[in-house]
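Undergrad: 3D, please:
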Amino acid sequence: MEINMKSTLILAATTALATPAFADVNIYSHRQPELIQPVLDAFTAQSGIGVNIAYVDKGMVERLKAEGDRSPADLVLTVDIARLDEVVKAGVTQPVESDTLTDAIPAEFRDPENHWFGLTSRARIVYASKERVAEDEVTSYEDLASEKWKGRICTRPFTSDYNVALTSAYLAHHGAEATAEWLDGIKANLAKKPEGNDRSQVKSIWAGECDISIGNTYYMGQMLADPEQQDWANAVRIVFPVFEEGGTHMNLSGVAMTKSAPNRDEALKLMEFLVSDEAQRIYAQSNHEFPIKPGVARSELVESWGSFTPDTVALDTLAEKRPDALKLIDAADFDG
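TA: A predicted model of the protein is given here:
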């Protein structure tokens, strides 16, 4: 009897050691894993909870729908308000009630029903040649359609999420007719056919192929950190254009919990960590994005770019106007 009891205790102890205290959190991410790995590593170090990331660039909603209740994904990490809105409208997320999240994130950066929460923000700005563009030559988004920029603008395709969101903001400010004219004006000013990503446009400025491009702020930090791209970054300055009677266009990255979420408790711990001071500082320092949590400082590099006035168009308005913005971009044959 004593031997059997000892065996039972040894077996129980061995089983306890072999069983992790927490399950891993599984993430489907639109973001490149390396961009968010530093903050996830900090979470694991603090909590002991592992994190697995599957990079799903396209078809995330379709994948979650197909998997249904069997989906291994606990969280969705994505960029652009339209993508966050898409996963919610597809019915593949669930509301999350957490005082930690709602206290940390201003109301304008989270879903009213608590399906998604913003983590960082970024501005859609102009990269301008230091050699060929005067300090005050770039003023507004409207000005990009001016004939003075003929043959001087480079851009990634306007059907990309970031440019669709910018077009949605223009549509919110000026209406469909003016937006169509604006798209035609920018297209007439292109130095070459839209292609590549935001960083490759900066390379084109460095190479003398164009004088200005449209891009997100944080790419400057990424280029300066890459020895192969430092010369590109040093060839340009960041300019914060505004809408007439508005401010600089903003977008965000965010997180949502999936409807299936097999590891809900661990996933909630990660969501709450992502809005902590520590995580927001890591985002700011490693990615040079704007922290969403009030009181967390931007990186020194971001501060060096100067201050600006964010636009007041609501994020849900950008998502609402996305279909019409896409129609206008297609009608202009902008990327053709």
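Undergrad: C-alpha only now, for contacts and for neighbours.
TA: Fine.
Undergrad: And stretch 126-133, how far out from the chain middle?
TA: 25 Å (C-alpha atoms, centre = their mean, to the nearest Å).
Undergrad: Over to it now: how far is its first residue from its last?
TA: With C-alpha to C-alpha, to the nearest Å as the measure, stretch 126-133 spans 11 Å from end to end.
Undergrad: same thing with stretch 272-282?
TA: 15 Å.
Undergrad: Report the buried residues of it.
TA: By 16 or more other C-alpha atoms under 10 Å, the buried positions in stretch 272-282 come out as 272, 273, 274, 275, 276, 277, 279, 280, 281, 282.
Undergrad: Another sequence for comparison is provided below:
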Amino acid sequence: MDVRKFVGGAVLGAVAFVGTAASAQEVNVYSLRQEFLVEPLFENFTAETGIEVNVIFAEKGLVERIKQEGANSPADILMTVDISRIQQAVDVGVTASVSNDVLSTNIPAHLRDPEGHWFALTQRGRAIYASKERVAEGEISSYEDLADPKWEGKVCTRSGTHVYNVALFASMIAVHGEEKAKEWLEGLKNNLARKPQGNDRGQVKAIKEGECDIAIGNTYYFGKMMDNEEQRPWAEAVNIVFPNQDGRGMSMNISGMSLIRSAPNQENAVKLMEFLAGDVAQQIYAEVNYEYPVKPGVEWAENVESWGTFKADDISLAEIARLTPDAIKMVDEIGYNK
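TA: Got it, this is the predicted structure:
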């Protein structure tokens, strides 16, 4: 695990959290988000407040670590992605409820926990990628279309149990009920060109290579591929489709933050949370990873804006989290990954 300290906008290198005593001038963050995504945020926060940000970066295992550390954990804030991963921290009892006017004003109700245990920081849509050569514009326009037999053998997805897909499947349960959602998922499985595999960008590559015509992927990957010389041809081979614009809107997922129950620097932690929900941080955070701000009125990154506007699904993310176990069960029951 990588531990860093951000002071006045400068990275001072690896340090260790010293004890668990609260400091008037620091806050400790456990981050499952990568350093390049959050470093600019913490630098700006320190420059504005003088409060140092100590960060542990890891790809996984931080919720379990906080639970093991118990009341002695130095963690003040957990930053992570995907509603199911955020909800995991709530379910194991390591988060605290926050009632805060700034957070309630800046973050719409469907993008925060009703009890204040988590708050969204950015949004990403679960889009459809369609071949420019083989799929006519408007030929596919909804998640429901993915199960149309006309696309048999032409759809690629990553694993059905990956959290990004599970959130989408949970949203289908929320919209259609479990029985119809299961029928839809079976139809999608029947249309797969290959066994679910790889990541979101790998599905777009498969379209470029002619292995399939349609794929599902998060919106921000389009920007990442366009920035990558090797992967740009993949992105240029597809249209990014915002689904269900005549109905529910595009299914959205989030990155988010939670206050840790045993936070030794709770006051500073809440200050950082307020900052992260503010205009400056929202714009920086959205631009650096091609995501969408959660605070209404904050401008999108220029290249993200060029993809077009869309209607976003406003289903409560708390409802998506509640239905996640049902979605996973449904994936297993139909043998989606086999």
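Undergrad: I'd like the buried residues of stretch 272-282 of structure 1 as TSV, with distance to residue 250 of structure 1 and secondary structure appended.
TA: Shown next, in TSV, are the buried residues of stretch 272-282 of structure 1 (distance: C-alpha to C-alpha, whole Å; DSSP: H, G, I helix; E, B strand; the rest coil):
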residue	distance to residue 250 of structure 1	secondary structure
272	23	helix
273	24	helix
274	20	helix
275	19	coil
276	22	coil
277	22	helix
279	21	helix
280	18	helix
281	20	helix
282	20	helix
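Undergrad: Now render those residues as TSV, adding distance to residue 142 of structure 1.
TA: Formatted as TSV, the buried residues of stretch 272-282 of structure 1 follow (distance: C-alpha to C-alpha, whole Å):
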residue	distance to residue 142 of structure 1
272	39
273	40
274	36
275	35
276	38
277	37
279	36
280	33
281	34
282	35
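Undergrad: Closest to residue 246 of structure 1 out of those?
TA: residue 280 (27.2 Å; C-alpha to C-alpha).
Undergrad: And that closest one? What does it align with in structure 2?
TA: Aligned counterpart of residue 280 of structure 1 in structure 2: residue 282 (TM-score structural alignment).
Undergrad: Mind jotting down where the helices sit in the stretch 101-250 of structure 2?
TA: In the stretch 101-250 of structure 2, the segments counted as helices under DSSP state H, counting those that start in this stretch are 101-106, 163-176, 178-190, 200-208, 220-226, 232-236.
Undergrad: Nearest to residue 262 of structure 2 among those would be which one?
TA: Among the helices of the stretch 101-250 of structure 2, helix 101-106 comes nearest to residue 262 of structure 2, with 20.2 Å by C-alpha to C-alpha.
Undergrad: Would you mind getting the average deviation of the closest one from structure 1?
TA: Taken over the aligned residues, the distance from helix 101-106 of structure 2 to structure 1 averages 1.9 Å (mean C-alpha distance after the TM-score superposition for structure 1).
Undergrad: And that helix, what's buried?
TA: Neighbour-count burial for helix 101-106 of structure 2, counted by 16+ other C-alpha under 10 Å, picks out 103, 104, 106.
Undergrad: can you check stretch 50-67 of structure 1 too?
TA: The neighbour-count check on stretch 50-67 of structure 1 (16+ other C-alpha under 10 Å) flags 50, 51, 53, 56, 60, 61, 64, 65 as buried.
Undergrad: Tell me the one among those residues nearest to residue 3 of structure 1.
TA: Nearest member of these to residue 3 of structure 1, counting by C-alpha to C-alpha, is residue 50, at 37.3 Å.
Undergrad: I'd say residue 123 of structure 2 and residue 254 touch.
TA: Yes. In this structure, residue 123 of structure 2 is within contact of residue 254 by C-alpha atoms under 8 Å, at 4.4 Å.
Undergrad: The longest strand belonging to structure 1 - contacts with which helices or strands?
TA: Counting by DSSP state E, the longest strand found in structure 1 is strand 116-129. Counting contacts by 3 or more C-alpha pairs under 8 Å, 6 or more residues apart in numbering; DSSP states H and E, strand 116-129 of structure 1 is packed against helix 198-206, strand 212-216, strand 236-239, strand 250-258, helix 277-287, strand 290-291.
Undergrad: Among those, which comes closest to residue 42 of structure 1?
TA: Smallest distance to residue 42 of structure 1 across those (C-alpha to C-alpha): 7.7 Å, for helix 277-287.
Undergrad: Run the angle between the closest one and strand 116-129 for me.
TA: Angle between the axes of helix 277-287 of structure 1 and strand 116-129 is 30 degrees (criterion: axes from the mean of the first three to the mean of the last three C-alpha atoms, to 10 degrees).
Undergrad: Kindly confirm my reading that residue 12 of structure 2 forms part of a helix.
TA: No. Counting by DSSP: H, G, I helix; E, B strand; the rest coil, residue 12 of structure 2 is not part of a helix but strand.
Undergrad: Check the gap between it and residue 299 of structure 2 for me.
TA: 31 Å.
Undergrad: neighbour count winner among these two?
TA: Taking neighbours as other C-alpha atoms under 10 Å, residue 12 of structure 2 and residue 299 compare with residue 299 leading, 16 against 11.
Undergrad: per the alignment, residue 135 of structure 1 corresponds to what in structure 2?
TA: For residue 135 of structure 1, the residue aligned by TM-score structural alignment is residue 137.
Undergrad: Residue 33 of structure 2 matches what in structure 1?
TA: With TM-score structural alignment defining the correspondence, residue 33 of structure 2 maps onto residue 31 in structure 1.
Undergrad: Likewise for residue 292 of structure 2?
TA: Taking TM-score structural alignment, the alignment pairs residue 292 of structure 2 with residue 290 from structure 1.
Undergrad: Repeat that for residue 53 of structure 2.
TA: By TM-score structural alignment, residue 53 of structure 2 lines up with residue 51.
Undergrad: Who are the contact partners of the closest residue to its match other than its chain neighbours?
TA: Spatial nearest neighbour of residue 51 of structure 1, chain neighbours left out: residue 25 (4.8 Å); criterion: C-alpha to C-alpha, 6 or more residues apart in numbering. Residue 25 of structure 1 is in contact with 49, 50, 51, 52, 73, 74, 75, 263, 266, 267, 270, counting by C-alpha atoms under 8 Å, 6 or more residues apart in numbering.
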